[in-house]
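>>> Would you be able to build a 3D model of this:
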Amino acid sequence: MRPPAFWHNPPAAPGLAARLLQPLGQIYGAATARRVARSGYRAAVPVICIGNLNVGGTGKTPATIALLGRVSGAHVVSRGYGGSLSGPVLVDPQRHTAAQVGDEPLLLAAFAPTWVAKDRAAGVQAAEAAGAAIVLLDDGFQNPTVYKDLSLVVVDVARGFGNGLCLPAGPLREPVKAGLSRADALLSIGEADGQDRFLREWGHLIRLPHLRGALKPVQMGMDWQGQRVLAFAGIGHPEKFFASLRSQGAEIVRAVSLDDHQPLSDTLLRRLEAEANGLGAQLVTTEKDQVRLPASFRPKVLTLVVRLEVADWSALDAAIAKML
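This next block holds a predicted model:
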């Protein structure tokens, strides 16, 4: 489901609908504050949470992949959104499907041992027992069941913190000031112009180390210049994927935005294939969507791989070094 448009209004002008719903948002924010005040399981190894204040995608998975390249001996613990297994279970890409463990854990499992657990504390305990030297908690910033030694809040500068209000008046799980006060660092993801706009709007609330990064396509030997493509994406913000494709010179003759984590049914894939054939276009999708494709369909679809690039990791590297 697409979020209501007023969620993305400027905080100075949230709109009538947001103002009418604001009392409910205040109740939601207060409930979050009470929940996160509880103490949770404290692991014997450091736990780093990669979370957000917004509902929906902000770039946590690319941030987790990037962090895995900066620490050794890490295991990932994820709730496994959309998966049927309650866990704790160690994800095996050769055996498990996205329907069982979720698409993000399947993707992350290519980079590090990844555990799916609806009970995050049980997942952390399983990772410890399996020899994890450090645990990266994928999401769960508002979940009190695990003590976090370090929390990194990730935000997409294209949407920022929306209208600054909590659900259902806005896109936030908790107020920005309260959330950032509990975090150890903020990572904003987006191009330079978006970063500048984000700082103008929210910089007055940022009193913690602030990292800036952007998602950049990885050169895999594919020449996208002039390539006619039918692009489809079931991620938080499909438009970012389409923009990345265009930046590589691809000609998007049709862009299909799917819901985040939307199942890729046989009917949907047959329709997309027929449309691509009729347009003389190549099917292309994201890494996260690619892991949800049936094995028999994957050869028909190209994947644009992106990775997070951060100009200066020093603040986060120093904080991590203190924990180890």
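>>> okay, CA-based contacts and neighbour counts for the rest of this
Noted.
>>> Run a quick neighbour tally on Val310.
Counted by other Cα atoms under 10 Å, the residues lying close to Val310 total 16.
>>> Using the three-state scheme, assign the nearest residue to it once chain neighbours are set aside.
Leaving aside its sequence neighbours, Val310 sits nearest to Gly213 (Cα to Cα, 6 or more residues apart in numbering; 4.1 Å). What DSSP: H, G, I helix; E, B strand; the rest coil gives for Gly213 is strand.
>>> Distance check, Gly213 against Leu230.
28 Å (Cα to Cα, to the nearest Å).
>>> so Gly123 touches Val135, yeah?
No - counting by Cα atoms under 8 Å, Gly123 stays clear of Val135, with 9.8 Å between them.
>>> Which neighbours do these two have in common?
Common contacts of Gly123 and Val135, defined by Cα atoms under 8 Å, 6 or more residues apart in numbering, comprise Val77.
>>> Buried residues, stretch 122-129. List them.
Going by neighbour count (16 or more other Cα atoms under 10 Å), the buried part of stretch 122-129 is 122-128.
>>> ok, which stretches of the stretch 201-324 of the chain are helices?
Taking DSSP state H, counting those that start in this stretch to define them, one finds helices in the stretch 201-324 of the chain at 238-247, 266-279, 287-290, 314-323.
>>> so which of the ones you listed is the most packed in?
Among the helices of the stretch 201-324 of the chain, helix 287-290 has the highest mean neighbour count (mean count of other Cα atoms under 10 Å), at a mean of 22.
>>> which strands and helices sit next to that one?
With contacts taken as 3 or more Cα pairs under 8 Å, 6 or more residues apart in numbering; DSSP states H and E, helix 287-290 sits against helix 103-108, strand 301-304.
>>> and the buried residues of stretch 122-129, which of them are in helices?
Counting by DSSP state H, the part of those found in helices is 122-128.
>>> Which pair in the residues you listed has the greatest spatial separation?
Greatest spatial distance among those (Cα to Cα): Ala122 and Glu128, at 9.8 Å.
>>> Another for comparison:
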Amino acid sequence: MNTTPLLRTPFTELVGVRHPIVQTGMGWVSGPRLVSATANAGGLGILGSATMTLEELDRAIAEVRSRTDQPFGVNLRADTVDAPERVGLLIRHGVRVASFALAPKPDLIARLKDNGIVVMPSVGAARHAEKVAAWGADAVMVQGGEGGGHTGSVPTSLVLPTVLDAVEIPVVAAGGYFDGRGLASALSFGAAGIGMGTRFLLTKDSAVPESVKEFYLAHGLDGTVVTDKVDGMPHRMLRTPFVEQIESASTARRLAPTVRRTLEFKRTSGLTWRTLARDGLAMRRNQGRTLAQTALAANTPTLLKAGLVDGDTSAGVLAAGQVVGLLHDLPTCAELIDRIVAEAAECLRRAHGLID
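Got it, this is the predicted structure:
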């Protein structure tokens, strides 16, 4: 019998999970094993599909289904040419949640909602939350600057209250969370749950090579850096000699490796030049990227794969939140979630005792 306390929130009620904890969608990391382990532990696991082909996503969803009967989600890019087909997969498989790094258009939100799928875009500012809420989103995840991967500059403690004031739908807070104290603080702010990426990457259930996990754990609070030299957008990652080399290289010196990695991404993804060009144009239109930034974007999947899948820490990029400097163990997802929820419940009980 599971004796872990239950923290019921509008998010747990909306999605149908036991605990208000989300394992965020991470390319090359959030595969079926990690997602199903999170789901079976009572949290919401989210498949990172940006690095998957349509066929790979179909198989990954089916594998998660074979491993768990609990709700889970899929993270999608709303600006890809095959976004409608990917949404069709979610509908066909009965996936519970569709999360988005970029705001999906109203017609895509409507299609998902009409088929009973919870829509949860990620946002970085109150105005973005207001926009997607007006379009029909069921919840939002707001990530502060402490978070890994693509991130902003405003810390979670400041951006979270602005989003909470702006919308009435459930808000999941991400960026800087790793323990029960963080969950308790987010709930006290008024959030309905927390999202964690780096903390779930560093679990026994993560498929990231063990040597890479140990490499992560060796970094301190100053062990990450935010750079736009990898794909043209601010990206928080581990500070490594390779990243420092990219940061110091001139545009001309980065050109040849960029072309080589783009060719590698095309080969491994199975995408045609036409599809790559259409996705690139969509990035420019929807994200306001320059031509140079768009060209750099194809770098990211190959660089992340080198580190997170192939285990080459000397030639790969390792996305990481600042919390990496506070992590020292590799629990299972079940151990992690139980520990966080129990600690959060105790924190909230102690805080309640302060009220006269």
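>>> tm score of chain vs chain?
Here the TM-score for the pair of chains, by TM-score structural alignment, normalised by the length of the first structure, is 0.38; 194 aligned residues with a Cα RMSD of 6.1 Å.
>>> about what we covered before: check the helices and strands packed on helix 287-290 of the first structure for me and report the most buried one.
Using mean count of other Cα under 10 Å, helix 103-108 ranks as the most buried of those, with a mean of 25.
>>> In terms of secondary structure, what does the following helix or strand past that helix contact?
Counting by DSSP states H and E, the next helix or strand C-terminal to helix 103-108 of the first structure is strand 114-116. Taking 3+ Cα pairs under 8 Å, 6+ apart as contact, the helices and strands that strand 114-116 of the first structure lies on are strand 74-78, strand 89-90, helix 103-108, helix 120-129.
>>> how about 6 Å then?
Other helices and strands packing on strand 114-116 of the first structure, by 3 or more Cα pairs under 6 Å, 6 or more residues apart in numbering; DSSP states H and E, are strand 74-78, strand 89-90.
>>> After the shortest one, which helix or strand is next?
In other words, strand 89-90 of the first structure. Defined by DSSP H and E, the subsequent element after strand 89-90 of the first structure is helix 98-101.
>>> Please point out which parts of that next one sit buried.
98-101.
>>> Which parts of the second structure are strands?
Applying DSSP state E to the second structure gives strands spanning 21-23, 44-48, 72-76, 97-100, 118-123, 140-143, 149-150, 171-174, 193-196, 224-227, 235-238.
>>> Save those as a markdown table, and put in mean neighbour count too.
As requested, the strands of the second structure are exported to a markdown table (neighbours: other Cα atoms under 10 Å):
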| stretch | mean neighbour count |
| --- | --- |
| strand 21-23 | 27 |
| strand 44-48 | 30 |
| strand 72-76 | 26 |
| strand 97-100 | 24 |
| strand 118-123 | 24 |
| strand 140-143 | 27 |
| strand 149-150 | 21 |
| strand 171-174 | 29 |
| strand 193-196 | 26 |
| strand 224-227 | 21 |
| strand 235-238 | 24 |
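>>> Adding distance to Pro32 of the second structure, write those out as a markdown table.
Formatted as a markdown table, those follow (distance: least, Cα to Cα, whole Å):
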| stretch | distance to Pro32 of the second structure |
| --- | --- |
| strand 21-23 | 12 |
| strand 44-48 | 7 |
| strand 72-76 | 10 |
| strand 97-100 | 15 |
| strand 118-123 | 20 |
| strand 140-143 | 21 |
| strand 149-150 | 20 |
| strand 171-174 | 22 |
| strand 193-196 | 17 |
| strand 224-227 | 27 |
| strand 235-238 | 24 |
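>>> Which one of these lies nearest to Thr162 of the second structure?
Each of those was scored for nearness to Thr162 of the second structure using Cα to Cα, and the closest is strand 140-143 (10.2 Å).
>>> other SSEs contacting that closest one?
strand 118-123, strand 171-174.
>>> TSV please, covering the ones you listed and showing distance to Leu14 of the second structure.
Shown next, in TSV, are those (distance: least, Cα to Cα, whole Å):
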stretch	distance to Leu14 of the second structure
strand 118-123	8
strand 171-174	11
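>>> so which of the ones you listed comes closest to Thr294 of the second structure?
Nearest of those (Cα to Cα): strand 118-123, 20.7 Å.
>>> if we can go back for a sec, most neighbours per residue, which of the helices and strands packed on strand 114-116 of the first structure?
strand 74-78 (a mean of 29).
>>> Can you list the buried residues in the longest helix along the first structure?
Longest helix in the first structure by number of residues (criterion: DSSP H): helix 16-36. Using 16+ other Cα under 10 Å as the test for burial, helix 16-36 of the first structure gives 18, 21-26, 28-29, 32-33.
>>> on that earlier part again, which of Gly213 and Leu230 of the first structure has more residues huddled nearby?
Each of Gly213 of the first structure and Leu230 has its neighbours counted (other Cα under 10 Å); Leu230 has more, 25 against 22.
>>> distance of Gln290 of the first structure from Thr61 of the first structure?
Taking Cα to Cα, one finds Gln290 of the first structure at 14 Å from Thr61 of the first structure.
>>> How about Ser181 of the first structure?
Ser181 of the first structure sits 23 Å away from Thr61 of the first structure, going by Cα to Cα.
>>> between these two, who's got more neighbours?
Thr61 (22 against 13).
>>> now the buried residues of helix 16-36 of the first structure as JSON lines including distance to Leu269 of the first structure?
Compiled in JSON lines, the buried residues of helix 16-36 of the first structure are given as follows (distance: Cα to Cα, whole Å):
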{"residue": "Ala18", "distance to Leu269 of the first structure": "37"}
{"residue": "Leu21", "distance to Leu269 of the first structure": "38"}
{"residue": "Gln22", "distance to Leu269 of the first structure": "40"}
{"residue": "Pro23", "distance to Leu269 of the first structure": "43"}
{"residue": "Leu24", "distance to Leu269 of the first structure": "40"}
{"residue": "Gly25", "distance to Leu269 of the first structure": "38"}
{"residue": "Gln26", "distance to Leu269 of the first structure": "42"}
{"residue": "Tyr28", "distance to Leu269 of the first structure": "38"}
{"residue": "Gly29", "distance to Leu269 of the first structure": "40"}
{"residue": "Thr32", "distance to Leu269 of the first structure": "39"}
{"residue": "Ala33", "distance to Leu269 of the first structure": "43"}
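>>> out of those, who's nearest Phe198 of the first structure?
Relative to Phe198 of the first structure, the closest of these is Ala18; by Cα to Cα it sits at 20.6 Å.
>>> Show me the helices in the stretch 201-350 of the second structure, by range?
210-217, 241-248, 251-269, 273-287, 291-297, 299-308, 333-352.
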